[in-house]
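Asker: predicted model and sequence below, questions to follow.
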Amino acid sequence: MANSVANLIFIPTPGVGHIMSTIEIAKILVNRDQNLSITVLIIKPPSLNSSSAITSYIESLAKNIINRISFIELPQSEILPQTGDSKLSILFFKEFIKSHCKYVKNIVADLISGSGSGSGRVAGFVVDMFCTCMIDVANEFNVPTYVFFTSNATYLGFTLYIQTLHDVQKQDVIELSHSNTEIQVPGFVKPVPTKVFPAVTNTQDGLEFLLWDARRLRDVKAIMVNTYFELETHAFESLSADKTVPSVYPVGPILNLENSATDDDLITWLDSQPPSSVVFLCFGSMGSFDEVQVKEIARGLEQSGYCFVWSLRRPPSDQASTAKSPSDYEDPSVVLPEGFLERTAEQGKVIGWAPQVTLLGHQAVGGFMSHCGWNSLLESLWFGVPSATWPIYAEQQMNAFDMVVELGLAVEITLDYKQDLFSASADWNNTVIVTAEEIESGIRRLMEDNEIRTKVKEMSAKSRAAVTEGRFILHGYW
């Protein structure tokens, strides 16, 4: 029968981490259900925020042939930043995503009529946590919407709780987020300090975006979270106890574990190091620091005496702007302490963009200084490599608190360091400097705390067990 194949419409947010994990869960679904096909609708990033990493990744999708998964690029939105804007506002981002609804509607109508490139009946939408406006399009076609939540269950619980605080309890969330206090948040066992609240709760625009998204999350049929029950047991029990929340399913860890091309000299150097002896520093696709902070990191590394691999990225040329992604230095010595590269030639390697999975999977790597992006933390747990937390933006401060205080699976360098991608206050001059002494101390704890290392190894085994055949509980849901 022509209509026996169910076609799901996947819509990820235009960010590398979001798109990658979306494609990985799509692969899992089609591999487990032969009567399922998936059409991934790709939103091109706005020109001001176009990242070379995102652009090249989107271009590579067209060349990828994956059985029963097809990719369609949506037209470039006419909602674009104003010329001269140095920064994308979070409300612009919301309107930018919403502006693609009409394109999605047209493509899905073509698929249903048989004139599109997909096949089979449209069974539902699976949208990213920031693409919930697409619920309205799915409703027009009378099909259900599911959310793929690319962060963790504790942050999902936090998002929904903030909406309850605002809408039901009439709490002034902005005032709360600026206070120096702790509150009990469902999903967390321990009180959460307001200093680790994400930056979106600090401004009216940011809060408006979070509230809008939380309200829409309650409208979907189910929420799939990129995590696993053994890692966030309390968070899932809390969510399941809340009858106002749709069904929530742990479907992770969803990871892309393909090794990337790596400098042969770097691998040769790592091969020569003892097991678990090297610290790996990597701060994500958007993570970078100014020269003052770079020098403190360098001094902390050198003083620690531990071998290291440091992915050092150059901030966008306009430091007040988040319009562009970081890039690699042609000559990193221009921002490093004088003589640093020469003094540490045997101790470590300073590189540009890092093939993170390849390095975390190398037996010589024994510690990971991370920005605490959720994909990165899942990767470190998968490989059993303890993390030292250095959050930068989005929900990373809460991820850091979760890993260090709630779960005891990481050591703290900082929990509340912030460079807000949207706020006008994201100014290098306003950012607190983490000192070389704090960094050195964090590295020593990272490499020498055997209790945390043992716990991370145990969680690594649970991580791998979570993806064994039969654990994917959404099988047959559509």
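Answerer: Sure thing, it's come through.
Asker: can we go C-alpha only for contacts and neighbour counts from here?
Answerer: Fine.
Asker: what residues sit buried inside stretch 112-123?
Answerer: Within stretch 112-123, the residues that qualify as buried are 112, 118-123, counting by 16 or more other CA atoms under 10 Å.
Asker: please apply the same query to stretch 195-208.
Answerer: Of all the residues in stretch 195-208, those buried under the rule 16+ other CA under 10 Å are 195-202, 205-208.
Asker: what does stretch 314-322 give?
Answerer: Judged by neighbour count using 16+ other CA under 10 Å, the buried positions of stretch 314-322 are 314-316, 320-322.
Asker: this is the other structure I want to compare:
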Amino acid sequence: MKKAELVFFPLPGRGHFVSILEIAKLLVARDDRLCITVLIMRLSIDSKLAAYIESLNDSSYTECIQFIDLPQTSFKQETNAMVSVSSFIESQKPHVKEAVTKLKESRSGSNSPRLAGFVVDMFCSSMVDVANDFGVPTYLFFPSSASFLSLMLHLQTLRDEQKQDITEFKDSDAELVLSSFMKPIPARVLPGVVLHREGGTLILDYARRWRETKGIIVNTFLELESYAIHSFSDATNTPPVYPVGPILNLKGEDSHVGSGDQRPDIMKWLDDQPQSSVVFLCFGSRGGFGDNQVKEIAKALERGGFPFLWSLRRPPPKGGGFAFPTEHENLEEVLPEGFLDRTARIGKIIGWAPQVAILSHPAIGGFVSHCGWNSILESLWFGVPIATWPLYAEQQFNAFEMVKEMEVAAEIMLDYRTEYTDNQIIVTSEEIERGIKQLMENDSKIRKNVKEMTEKGKKALMDGGSSHFSLGRIIDDVITDSMP
């Protein structure tokens, strides 16, 4: 039979783009009846992602996955990042339609692949309109957790069907009861964007469009979020959910996105540390702290006495839209006086971190993290427990799930946030030290739970595993849809 072609439409953000590419690679490796065209939107804001994209054309899977650059469009960068994202995606619609039209024209031969559907990022759900124009289904790629998917659909229902103002949860002591959670969700861990009038309207509009898709591919696995995943089977007006994770790029991203000359030095330093002894602190591609908070972290590390590897960067400016953290030119200006000398034997401070390489190193014993979903999956894959310090997006919700629902993380904070707030609290060195000590306990329940989940995550991807089975279901659906 003819090959079935899927058009992938990823968001040009590192945490989204890399994992959706891993899905594409899994699909074509699993079934040679599939081929994939990836439409690439260019944003000049992230040089590391640009380097990663450039590397794709030299990769071994370009025979079955091709990349098409969309024309760059100008759009107004708003203070609210969600508004900017929405404006940017909408500006791409005519270019996507033109690219897919040309693609179909080039596939006019009798043995050419048949367009079978779109796979779009969670923030690109308005591309359902374009897929509908071509008469093909849309599958949604959801790079976060199944529980977060359930939360967003629940909030969208509250807004659209029960006419509830979601922004009223801001600074509220209310708790939400979700079918996907065993425990009530405190409003204080809701994502800041849904509590903000403009951004909240947009993201819940996206959620409404998610319901129009043929299926939702989620980067999680049944054994990690069984309660949440099973809850979808009873949900009305919700497409099928396919848990196919943990989807991770364990072989390439770090080498492509570069860490200057620091990487060999970092790995050599780790080689000299005892097994499972080092606390790794890293807060994602957009994570950074002000000077006062940095000093509290430093005090906690010095008092705690654990060997530490700390990715320390200057935070992006407030209201900076898509701005990223920058490196500190002079660490002594931001750290307590004499800190570098006093901790020289046990600690190492770096800028950008090759996170996968570090987490995979046997010296790492714990991870103080912002709780981005990709970082959570990476830490579970390598059996490294997390201490939670969320900053933005859905990270507060992720932290709550990890600590309270799954019991696979220690708590530093659950409701710390850097966006949509002017009341930035300072987490004290005592709170930080307490969380790190709990994180580094050798025989803790958390460490045992993480070890069990590591084994389950790897089994999920093997032949006969839950995620392997889910991926097969997607392929069957796509192939069936593509038949004349």
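Answerer: Good, I have the coordinates. Everything numeric here is computed off the predicted structure, so don't read it as measured data.
Asker: sorry, back to before: how about TSV for the buried residues of stretch 314-322 of the first structure, with distance to residue 85 of the first structure and secondary structure added?
Answerer: Listed next are those as TSV, based on distance: CA to CA, whole Å; DSSP: H, G, I helix; E, B strand; the rest coil:
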residue	distance to residue 85 of the first structure	secondary structure
314	21	strand
315	18	coil
316	15	coil
320	11	coil
321	9	coil
322	10	coil
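Asker: any idea which of these is closest to residue 160 of the first structure?
Answerer: The shortest separation between residue 160 of the first structure and any of those is 27.5 Å, and it belongs to residue 322 (by CA to CA).
Asker: and the closest one, how far from residue 287 of the first structure?
Answerer: 11 Å (CA to CA, to the nearest Å).
Asker: residues shared between the contacts of the two?
Answerer: In the contact map built from CA atoms under 8 Å, 6 or more residues apart in numbering, no residue is linked to both residue 322 of the first structure and residue 287.
Asker: sorry, back to before: just the ones in helices from the buried residues of stretch 112-123 of the first structure, please.
Answerer: Among these, the ones falling in helices (DSSP state H) are residue 112.
Asker: now distance to residue 269 of the first structure too, for the buried residues of stretch 112-123 of the first structure, in a markdown table please.
Answerer: Putting these into a markdown table (distance: CA to CA, whole Å) gives the following:
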| residue | distance to residue 269 of the first structure |
| --- | --- |
| 112 | 55 |
| 118 | 47 |
| 119 | 49 |
| 120 | 51 |
| 121 | 53 |
| 122 | 51 |
| 123 | 51 |
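Asker: identify those among the buried residues of stretch 112-123 of the first structure that sit within strands.
Answerer: Secondary structure defined by DSSP state E assigns 121-123 of these to strands.
Asker: for the counterpart of residue 238 of the first structure in the second structure, which residues are in contact?
Answerer: Counting by TM-score structural alignment, residue 238 of the first structure corresponds to residue 231 in the second structure. Residue 231 of the second structure sits next to 179-180 when contact means CA under 8 Å, 6+ apart.
Asker: hang on, the earlier thing: what is the nearest of the buried residues of stretch 112-123 of the first structure to residue 371 of the first structure?
Answerer: Closest approach between these and residue 371 of the first structure, by CA to CA: residue 123, at 37.1 Å.
Asker: alignment lookup: that closest one to the second structure.
Answerer: In the second structure, residue 123 of the first structure lands on residue 116 (TM-score structural alignment).
Asker: what's the nearest residue to that match if we skip its chain neighbours?
Answerer: Ranked by CA to CA, 6 or more residues apart in numbering and with sequence neighbours excluded, the top spatial neighbour of residue 116 of the second structure is residue 482, at 4.8 Å.
Asker: same question, residue 149 of the second structure
Answerer: Leaving aside its chain neighbours, residue 149 of the second structure sits nearest to residue 142 (7.7 Å; criterion: CA to CA, 6+ apart).
Asker: isn't that neighbour right next to residue 125, touching?
Answerer: No. Because the distance of 10.5 Å does not satisfy CA atoms under 8 Å, residue 142 of the second structure is recorded as not touching residue 125.
Asker: how about the strands in the stretch 101-250 of the first structure?
Answerer: Secondary structure of the stretch 101-250 of the first structure (DSSP state E, counting those that start in this stretch): strands at 121-128, 145-149, 182-183, 192-193, 222-225, 247-250.
Asker: now distance to residue 327 of the first structure too, for those strands, in TSV please.
Answerer: As requested, the strands of the stretch 101-250 of the first structure are arranged in TSV below (distance: least, CA to CA, whole Å):
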stretch	distance to residue 327 of the first structure
strand 121-128	27
strand 145-149	28
strand 182-183	37
strand 192-193	33
strand 222-225	31
strand 247-250	34
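Asker: which of these is buried the deepest?
Answerer: Across those, the average number of neighbours (mean count of other CA atoms under 10 Å) peaks for strand 145-149, which reaches a mean of 26.
Asker: which residues of the second structure does that one align to?
Answerer: Using TM-score structural alignment, the match for strand 145-149 of the first structure in the second structure runs over residues 138-142.
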